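Student: Compute the structure for the input listed below.
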Amino acid sequence: MLQINSRGTRRSANMLININRYGTGKGELRDPLGVACLLNGDIVVSEWGNKRVQIFNDAGHHVAEVGKGKIGPQGVAVTLRGNIVVTDGHHKRLQVFSPSGSSLAIWGLGRFYGPCGLAVSPNGNCVVTDIAENAISVYRGEKTCLARFGTKGNADDKFDNPLYVAIGQYNEIIVSDSNNHAIKVFDSKGAFIRKFGGEGTGNGQFKFPRGVCTDERGNILVADRNNNRVSLFSSQGKFLCNLLTQDNGIRDPYGVAISMTGNLVVTESGENRAALKVFQL
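Tutor: Alright, predicted model coming up:
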C-alpha cells in the first residue's frame, strides 16, 4: 500500500540508476525524450539531440545504439514481438527496428506531419500523436487507419500539442494534452471518455505534462515537466500522490515507463542537461 504524507507525496523512492552524462558519446545523452522497456528488461531511450536510439541494460550499462544520424526520434514503444518502434519526427514517419538495431520497416510517410507520441495496444495497433495536426491516429499494420480524431482547440475532443500517449487497461487511449495542461482519455475508436488535470501547481494539476504510462493496476503515471514531478492517478483520473518530486532528484521529467520488474524509468531533458533514472517505488 502506498504511504502518502500530508503533501500528497509518496514517502520513499529508491534511485537505482542515474545516467546523467551530457554528450554525444555512447552512454551519454542529449535531449532524451521517449522511453520504453524491452521484454528482456533492457531500456530503450529516444534521443532527439543525438538523432539516435540508445539501449541500456537493467543495470544501466550501454548496450547498443540504433539509427544514429538517420532518425529524429521522439516517441518509442515496443511491439508484441519485442521490436522497437520509433516516431521519426524529422522525416515524418515511423521506423521499426529489431532489438539488435536492424531496420525492419519504414512507414507512414505522407500520413503524419508531426509524429511524436507512440503506444502499442495489446492487440498490436499503433497509436500515434501528431503535434502538427493536433490529432491522434490508430493504425492496424502499416496501411490500415482504424481511427483518426482531434483538431486544435481546448474542448474535450480537441488538443493543443498532444505530446505522448499510453494505453489503459481496457484499451483506452490516454493522451497528454500538453498546452491544455490536461490528460484526456478516449476509447479505442476515439470517443471522449474523461479528462483530468488543469493548469497549476497543486496536487492533481499540471504545467505542460509530457510522458504518460500505466502500471499493472491500471493507474496512470504522468511526467509533470514544469512542476518537476511524476504524479500517480487512478484509472478514473483521481489524484493519488506525487510519486517523485525534486526531493527525489527529479527535474524536467519527459518520458516515463514501467520496467519488467515494476521499477519506474524516467528521462529528463533540459538545457545542457539530460538524464535517465530508474526508481524502485
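Student: only C-alpha atoms for contact and neighbour calcs from this point on.
Tutor: Noted.
Student: what about Asn123, how many neighbours?
Tutor: 10 (other CA atoms under 10 Å).
Student: nearest residue to Asn83 other than its sequence neighbours?
Tutor: With CA to CA, 6 or more residues apart in numbering as the criterion, Asn83 has its nearest non-adjacent residue at 4.8 Å, and that residue is Ser98.
Student: Asp187 now?
Tutor: Glu172 (4.7 Å).
Student: The one you found and Phe192 touch, don't they?
Tutor: No: counting by CA atoms under 8 Å, Glu172 stays clear of Phe192, with 9.7 Å between them.
Student: one more to put side by side:
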Amino acid sequence: MYEKGNVTDVKISTDRRTLITDMISGAVIECDKRGKRRVFLEHSEMVEPWASAFLSDGSIVVTSRKARVVYIFGPNGEFQQTFGKNFFQRPCGVAVDKLDRIIVSDCLAGEVSVHDRSGTWLFNLRSTVSPAQQFSNPQYIHVTDKNIIVVSDTGNHSVKLFNDKGEFLKSFGKFGKEDGFLKSPHAVCSDSAGQLIVADHYNDRVSLFSSDGEFRCHLLTSEDGLLHPQGVILSTDGKMFVTHGQMKANEVIVYKFQRKKRTFLEPNFMPLFDE
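Tutor: Below is the predicted model:
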C-alpha cells in the first residue's frame, strides 16, 4: 500500500522508467523494478500534480491542477519551464504525440488543447457534430502508436477519438454498468494492436475495447479486488500497471498482460508498493 499518497497517474518510458504522479505529496516519484521509490520531480509551486508524459528526448511534462500550469523537467529531473499561466483553469491529463506536441486536458474548462514543445498553443480538439460530443470534465489523454488521440470524457461517461489534426473520429461508451458501458472512465492506454484499455472508475473494472471502441472483455473487475481504478499503462515488456483504491488510489498493482486466442490477464498479481 501507498498509504500517504494518491497515485492519479503512472507512466512508463520506452527504456522502462516508471513514474507515478502523487497528487497529495505534490511530486512525481520514480520506482525501480522492486518498487523502491525516490522523489524524482518536485517544485515548490507544483501543487496537486495530476499526470505526466515523456517527451522524445526524455524530458517530462507534468500537469499541476492547483498551480494551473504545465511543468517541463529535463531527463534528469531538472526544472526547465512552465507554460499555460492564465490559459488553463484546471489542467489534468497530458500526453505527447509522435510530433512531440503536448496535449493537455482542462477538466474545469472542458477543453483539450495541443501545444508545441515550447508550450505555445496550436489548436483545441473539438467536435462540431453536436453539443453531445463536446467534452465534460475530460481527465486523461493517451496517444496510440498510430497517433490517434484518445480522451476519457469523464463527465459524459465516454471515450473520444481524434486524429492528429484534432478532428473528431468517434465516441464510444455511455453511462451504465453493462458490458461496454462506462461510469466516469479515467486513464486509457493501448496495446501494440491498437486495442484500448480503459480504467472504468466507478464500475470498478478495467475493460478492453477494439481500436474502434467495440467492447471485447473485462480484464479486471471488483472480483479481482479492484477498487476505483485511476491510472493504467502497458509497458513494452507486457506488464500492465493499474493504480486503485477505495477512497484514493493508494496502491499500484502490476499484472502480466498476455495474448492467446484473446487478450487476457493472469489472475496473479503483485503489489508494487507494499510497506
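Student: Could you report the TM-score for this superposition?
Tutor: TM-score of the superposed chains, computed with TM-score structural alignment, normalised by the length of the second structure, equals 0.86; 254 aligned residues with a CA RMSD of 1.9 Å.
Student: re earlier: can you pull the residues that touch both of Glu172 and Phe192 of the first structure?
Tutor: Common contacts of Glu172 of the first structure and Phe192, defined by CA atoms under 8 Å, 6 or more residues apart in numbering, comprise Val185, Phe186.
Student: the more surrounded of these two?
Tutor: The neighbour comparison of Glu172 of the first structure against Phe192 (other CA under 10 Å) goes to Glu172, with 21 against 17.
Student: residue in the second structure matching that one?
Tutor: Under the alignment (TM-score structural alignment), Glu172 of the first structure maps onto Ile148 of the second structure.
Student: same thing with Thr214 of the first structure?
Tutor: Under TM-score structural alignment, Thr214 of the first structure pairs with Ser190 in the second structure.
Student: picking that back up, which residues sit in contact with the match of Glu172 of the first structure?
Tutor: Leu161, Phe162, Asn163, Asp164.
Student: can I get these in JSON lines with secondary structure, distance to Arg90 of the second structure and neighbour count?
Tutor: Compiled in JSON lines, the contacts of Ile148 of the second structure are given as follows (DSSP: H, G, I helix; E, B strand; the rest coil; distance: CA to CA, whole Å; neighbours: other CA atoms under 10 Å):
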{"residue": "Leu161", "secondary structure": "strand", "distance to Arg90 of the second structure": "22", "neighbour count": "23"}
{"residue": "Phe162", "secondary structure": "strand", "distance to Arg90 of the second structure": "22", "neighbour count": "20"}
{"residue": "Asn163", "secondary structure": "coil", "distance to Arg90 of the second structure": "24", "neighbour count": "16"}
{"residue": "Asp164", "secondary structure": "coil", "distance to Arg90 of the second structure": "23", "neighbour count": "18"}
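Student: Closest to Gly194 of the second structure out of these?
Tutor: Leu161 (12.2 Å; CA to CA).
Student: After alignment, which residue of the first structure pairs with the closest one?
Tutor: Under the alignment (TM-score structural alignment), Leu161 of the second structure maps onto Val185 of the first structure.
Student: could you measure the residue positioned nearest the centre of the first structure against Cys116 of the first structure, distance?
Tutor: Centroid-nearest residue in the first structure, with CA atoms, centre = their mean: Gly211, separated by 3.7 Å. Computed as CA to CA, to the nearest Å, the Gly211 of the first structure to Cys116 of the first structure distance reads 11 Å.
Student: what is in contact with those two at once?
Tutor: Leu163, Tyr164.
Student: tally of neighbours for Ser25 of the second structure?
Tutor: Taking other CA under 10 Å as the criterion, the count of residues near Ser25 of the second structure is 18.
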